[in-house]
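Engineer: please work out how this folds:
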Amino acid sequence: MDKLQIFRGELLHCLADPADVGDDNSYEYFQDGLMIVKSGLVEAIGPALELLPKLPAGVSITHYTKSLIVPGFIDCHLHYPQTEMIASYGEQLLEWLETYTFPTEREFGDPGKASDVAEFFFDELMRNGTTSALVFGTVHKQSVDAFFTAAQKRRLRMICGKVLMDRNAPAYLTDTPESGYLDSKELAERWHGVDRLRYAITPRFAPTSSDEQLALAGKLLMEYPDLYLHTHLAENISEVEWVKDLFPDRSGYLDVYAHHGLLTKRSVFAHCLHLSDDEFRLMHESGAGIAFCPTSNLFLGSGLFNLANAENQKVKVGLATDVGAGTSFSLLQTISDLYKTQQLRNHRLSPFKSLYLATLGGAHTLDLDELIGNFLPGKEADFVVLDCEATPLIARRLWRSKNLTEKLFALQMLGDDRVVKHVHIMGEEVYRRK
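Structural biologist: The predicted structure follows:
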């Protein structure tokens, strides 16, 4: 028998990108709304007074008051093995990798370590309202097995992959083109499409993969075209110059990936701070997406992403924390940094665009918008209940809010994990703030 769940409260979800349709046409809002969930999927959403008479007699209703119910947040790029090295001091990208990242990732050859960090990682995601994510493992197969095992147990929609890295890294973290190909193939066949899990072919970034390794990654993507491609692109100026030296025959950084067949509608490139207009056009033509990581871009001093250019070129963009260079698991805190980076670019960002990037925009970037990202009928019922009185300051600020725009913006600027009161996965509560 199908399980019926009814949720009542203030409901908000995105219907389209505000850059395409304008703020007012980009979302749907019910001050007193009802969401009907059947067997983990949204069956209907609308005004409570219209839907209540249609419910079966005696059905139980979960009523969330003084709260805002939104779709689960979607993080388009982060590194679960870097959880314990978050907030590491004093370096920019390339030095940061050598000083902190590589020694930390070495530990994930131990399956016990990988499992322990994976469980903590998912606890943190739930505490911050993140219900889906695209995630880096390490070069070790066991890091990916541990990740997917924990995600499957929690019924989460997650994407992950084993890092490919055969040069310009410590010997204890490198694979070979052939071993990377075979290990990735084995993991993809074991996990891709199982329950709510997907696999991503994951070169760390062009400098740590040889042409041979990137070619075999492209071969694997051709053999399994529904897999994802997940890597970094044009994060740091020194990195971009390094790529020019390593791949002198290519016209630019993105062309390194394009040359090896790594641009598809399921390719997601983190950062993309230093792209040319031609590279933005190629991103659009290929259907590839960008994971925008404002917090880590600020933390490592990498630069300010040109969101307006991505919008003009119709490139898919989703929001990302990029833990551990990002200093918070909270996509609300990430939205705060997102807004500030665009202020520095004289690009005023509406709170509805920010919500879009953290929900439906992320789903679109990950090619999952038919399954998650909003509350349209048939979507998987992953959602977050935000507490409008989470702190005295938030309560006082929202009391003065004159409309939904002010309220949403204040929650985004002042919110963090304390605002996340409940998290539901496929309709089932999986987290309740203590």
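
Engineer: all contacts plus neighbour counts: C-alpha atoms, from now on.
Structural biologist: Noted.

Engineer: specify the local secondary structure of the residue of the chain most remote from its centre.
Structural biologist: Ranked by distance from the centre of the chain (Cα atoms, centre = their mean), the top residue is residue 57, with 39.7 Å. Secondary structure state of residue 57, per DSSP: H, G, I helix; E, B strand; the rest coil, is coil.

Engineer: distance of it from residue 252?
Structural biologist: Look at residue 57 and residue 252: by Cα to Cα, to the nearest Å, they are 64 Å apart.

Engineer: state the number of residues packed around the closest residue to residue 321 other than its chain neighbours.
Structural biologist: Closest residue to residue 321 apart from its sequence neighbours, by Cα to Cα, 6 or more residues apart in numbering: residue 293 at 5.7 Å. Per other Cα atoms under 10 Å, the neighbour tally for residue 293 reads 31.

Engineer: to compare with the earlier structure, here is another sequence to fold:
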Amino acid sequence: MKAFRAALLRFADDGSALYEDDGLLLIGPGADGRPVVRAAGSWQALAPNYPGVAVEHHPGKLLAPGFIDLHVHFPQTDVIGSPAEGLLPWLEQYTFPHEARFADRDHADLVAQVFLDELLRHGVTTPLAFCSSHPASVDALMAAARARGLRLIAGKVLQDRHSPDGVRDETAQSLADTEALIRRWQGVERLGYAITPRFAPSCSEAQLRGAGELAARYPDVWIQSHVAENRDEIRWARELFPAARSYLAVYEGFGLLRERAVYAHCIHIDDTDRALLRDTGAAAAVSPTSNLFLGSGFFDYEGARRIGFRHGLASDVGGGTSFNPFHTMLAAYCVGREGQTKPGVSLSPQNLWWQHTAGAAQALGLGGVIGNLQPGCEADFLLLEPRALPLLARKVAQAGSLDELLFSLIVLGDDRVVEQVYVGGAPIA
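Structural biologist: A predicted model of the protein is given here:
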């Protein structure tokens, strides 16, 4: 058993925050032997139940769930911060040339270490990641995550048309490679596989059909793709799939909307599409820094609340401009204000934090497993130092409520706030 005493943040099933100024977090082996949260709550109430357990005391600091990044591109680690006129030119000028290099396993191994280092430095303990179209990129990232004991979900991109040499794959081989990767990595320790059509315009009908067949054959794997990010992209999808009611409906037609399916962006959708997400159990990965950077538009939080479908936050690096969850939460707050309807939505600090932790876990179908510090959850958590920056320390000292504390961190925080990351109950160096 390990015990930690500090302020403690976790979430109830309805998404509301549970907070203790003086909390106790107890970590111990679960039923399968993996470290899990055994107890969480107030120090005064719980401490007498665990006499003799050594306690790490961190006065003034905050214990919080590890962040979940619902959509991030591993091969775009070096693409971040590349200027372009919009999504499609950005793909052509920067993304595809960088991704072509991931056919080289040595290059993929090197970038995998940088990618995971950046995520962990910013407190992200579970990413849902795109790899490149090369199986070597998946093997590199999975092996690197396994060596660190991380929970990771990732997959090889499928793109057999409208893609340049070096990243375009071949239909039958791409599906065979995907199935082989599923068998190699799905369920190995804390790893999961995601069937990953890049986006509908980059995939032939035969490839999308094959992806849907794999999804039916392996119901425990995840599905990830992009939808309705950019108006030019939507027009293109409409031309390529004229029989589909909408861009999102293209994926439905191939059996790619279900539980454990996560679609990045979902900006330019209507209420019928929102209901489709809700009714199928699919989720949206909201990527505000990317959407702002590429001028794609604003996720409609009012529509998401009104219709009620799963969603959570994502960096979308390299279109996204930061691995930092604090930056992502702040951008989401601004996007909610703007929205697609007036007046916009004022997202609470507690909700923003939930979207990047317990809410993202629900979107992945892993609610109660990750993204929270309730009993039974896997022991991935953060020790945060709210006084890490002078202005932040000054602001936090004046906080009169949990919302004020959390919003101070969201607006002023960066990786210096993340004092220690624990994965599987163990500190990451």
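
Engineer: one step back: aligned counterpart of the residue nearest to residue 321 of the first structure in the second structure, please.
Structural biologist: Alignment note (TM-score structural alignment): residue 293 of the first structure maps to residue 287 of the second structure.

Engineer: contacts only, for that match.
Structural biologist: The contact partners of residue 287 of the second structure, by Cα atoms under 8 Å, 6 or more residues apart in numbering, come to 71, 264-265, 313-316, 320, 328, 332.

Engineer: can you confirm residue 63 of the first structure is in a strand?
Structural biologist: Yes - assessed with three-state DSSP, residue 63 of the first structure lies in a strand.

Engineer: my understanding was that it contacts residue 8; is that so?
Structural biologist: Yes - when contacts are counted by Cα atoms under 8 Å, residue 63 of the first structure is listed as touching residue 8 (4.6 Å).

Engineer: which of these two has more neighbours?
Structural biologist: Set residue 63 of the first structure next to residue 8 and count neighbours by other Cα under 10 Å: residue 8 wins out with 23 against 14.

Engineer: and the equivalent of the more buried one over in the second structure, how far from residue 42 of the second structure?
Structural biologist: In the second structure, the residue matched to residue 8 of the first structure (TM-score structural alignment) is residue 5. According to Cα to Cα, residue 5 of the second structure and residue 42 of the second structure sit 9 Å apart.

Engineer: before we move on, what about residue 416 of the second structure?
Structural biologist: 27 Å.

Engineer: more crowded one of these two?
Structural biologist: residue 42 (19 against 15).

Engineer: show me what that one lines up with in the first structure.
Structural biologist: By TM-score structural alignment, residue 42 of the second structure lines up with residue 47.

Engineer: show me what contacts that match?
Structural biologist: 30-34.

Engineer: residue 29 of the first structure -> the second structure?
Structural biologist: Using TM-score structural alignment, residue 29 of the first structure pairs with residue 19 in the second structure.

Engineer: what subset of the contacts of residue 47 of the first structure is buried?
Structural biologist: Buried residues within these, counting neighbours by 16 or more other Cα atoms under 10 Å: 30, 33-34.

Engineer: and the residues you listed as TSV, adding secondary structure?
Structural biologist: Below are these laid out as TSV (three-state DSSP):
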residue	secondary structure
30	strand
33	strand
34	strand
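
Engineer: distance to residue 422 of the first structure added to the residues you listed, as JSON lines?
Structural biologist: Listed next are these as JSON lines, based on distance: Cα to Cα, whole Å:
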{"residue": "30", "distance to residue 422 of the first structure": "19"}
{"residue": "33", "distance to residue 422 of the first structure": "17"}
{"residue": "34", "distance to residue 422 of the first structure": "16"}
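
Engineer: picking that back up, can you redo the contacts of residue 47 of the first structure as JSON lines with distance to residue 361 of the first structure?
Structural biologist: Shown next, in JSON lines, are the contacts of residue 47 of the first structure (distance: Cα to Cα, whole Å):
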{"residue": "30", "distance to residue 361 of the first structure": "21"}
{"residue": "31", "distance to residue 361 of the first structure": "23"}
{"residue": "32", "distance to residue 361 of the first structure": "25"}
{"residue": "33", "distance to residue 361 of the first structure": "23"}
{"residue": "34", "distance to residue 361 of the first structure": "23"}
